[in-house]
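# Next come a sequence and a model predicted from it.
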Amino acid sequence: MSELYHNRILELAAGIAHLGELQSPEGSALKVSRICGSTVQVSLNLDEAGEVVTQIAVDPKACALGQASTSILSANAIGATIGEIRSARDALSAMLKSGGPPPEGRFWELRHLEPVADYPPRHASTLLAFEAAVAAIEAALAARASV
C-alpha cells in the first residue's frame, strides 16, 4: 500500500492548481466513483476554434490518488488540445487496466500512478478527473453546436 502513496503522489494531492469553479464555464461535469464515493467536478472553457482548453477549474472530493490525478490534469490542461486530454484519459485507463505504458507528453506525471494498476478498486477514483474533463469538453462542444 505504501507504494501507492509515495511522496510525489502526496505532493501532487496537496498542490492542486485551479481549485474552485469558473464563473461562466462552457462545459462542466461531475464524475462520481460508485466504489468509494469520490467525486471530481471539472469546469472549463475552450478557445474560439473549440480545440484548446483556455480555462479550467476543479473541485475534487477524492482520496489522495484522485487528488493527485486531478492535480496533474489541472496543472497541465490550460493550453492542451482536446485530443491531448482524451489521449491522456485513454492512456491512463490502459495503464491502469491493461498494462499499457504511462501517458507521455504534457501529462507524463501520470506515470506516478502506475502502481494503482495492482489495486483495481482504486482505478475509478484515479480516472475521475480525466473522465470529468472529457465529459466537460463534450458538454462545451455540444453547447456550441446547439447555438
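Everything's here; your move.
# From now on I want contacts and neighbour counts done on CA atoms only, so please keep to that.
Fine.
# can you pull the buried residues of the longest helix belonging to the chain?
The residue-count maximum for a helix in the chain (DSSP state H) belongs to helix 123-145. For helix 123-145, the neighbour count (16 or more other CA atoms under 10 Å) marks 123-141 as buried.
# Surely Gly79 is in contact with Ile56?
No - Gly79 is beyond contact range of Ile56, at 10.2 Å (criterion: CA atoms under 8 Å).
# let's bring in a second model and compare:
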Amino acid sequence: MAATLYNAEILRLATEIPHQGRLDAAHASAEKRSPVCGSRVIVDIRMDADGRIAALGQEVRACALGQASAALMARHAIDRTAAELAAARDALTAFLAGERPDPGSWPGLEIFGPAIPHKARHASIRLPFEAVAEAAAQARIAA
C-alpha cells in the first residue's frame, strides 16, 4: 500500500519544488493548513495586467504527497487565471473524492490516483491548489 502511494515519481516531485521562497511585493498571499496532518502551504503571487499569474513563490511544509502536489501546481501556475486555478482545485478535489474519473486537465495530477482511498492524505494534496486559487481570487478582487 505505502509503496504505491509513495512511489518513485511522488518522491522525485517532492524534491523538485519550483518557486520556493516567499515573494517580495506580492499582490496576494494565502496560507492553508491541514488539521489532520499539520501540513502547511503559503503561496504568494503577482498578477499581470491581463489577470494572469506573473510570479509565484511558495513555502511548503508538508509530507511527500503535499510536496509533490506543490511541485505540480508551481510547474504550471504561471500565466494561469484565477478561474483556471479554481477549476484545477475543484477538479482535483472531485477526483480525490471519487466524484470524477480524472483530475481534470492540469498536467500530472493523475499521479494521485492511488491516494483516493486514503482520505487522510487528501487535505495535504489539495493544499497547494487551494492556496494558489485563494491567492489568485484575492488578487483579482484587489485589482
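Sure thing, it's come through. Remember, predicted model here, so these are calculated numbers, not experimental data.
# Can you pick out the residue with more neighbours from Gly79 and Ile56 of the first structure?
Comparing Gly79 of the first structure with Ile56 by other CA atoms under 10 Å, the one with more neighbours is Ile56, at 27 against 15.
# helix or strand for the more buried one, which one?
strand 53-61 (DSSP states H and E).
# Show me what secondary structure element comes after that strand.
Heading C-terminal from strand 53-61 of the first structure, the first helix or strand you meet, by DSSP H and E, is helix 64-76.
# how big's the offset between that following helix and the second structure?
By mean CA distance after the TM-score superposition for the first structure, the fitted helix 64-76 of the first structure averages 0.5 Å away from its aligned residues in the second structure.
# contacts for that helix?
Applying CA atoms under 8 Å, 6 or more residues apart in numbering, the external contacts of helix 64-76 of the first structure come out as 4-5, 9-18, 38, 40, 56-58, 60-61, 106-107, 109-110, 113, 122, 125-130.
# again, but for stretch 37-49 of the second structure
22-23, 25-34, 53-63, 66, 120-121, 124, 127-128, 131-132, 135-136, 139.
# List buried residues within these.
Using 16+ other CA under 10 Å, the buried ones in the contacts of stretch 37-49 of the second structure are 22-23, 26-34, 53-60, 62-63, 66, 121, 124, 127-128, 131-132, 135-136, 139.
# Let me know whether Ala132 of the first structure touches Ala29 as I believe.
Yes - counting by CA under 8 Å, Ala132 of the first structure does reach Ala29; the two are 5.3 Å apart.
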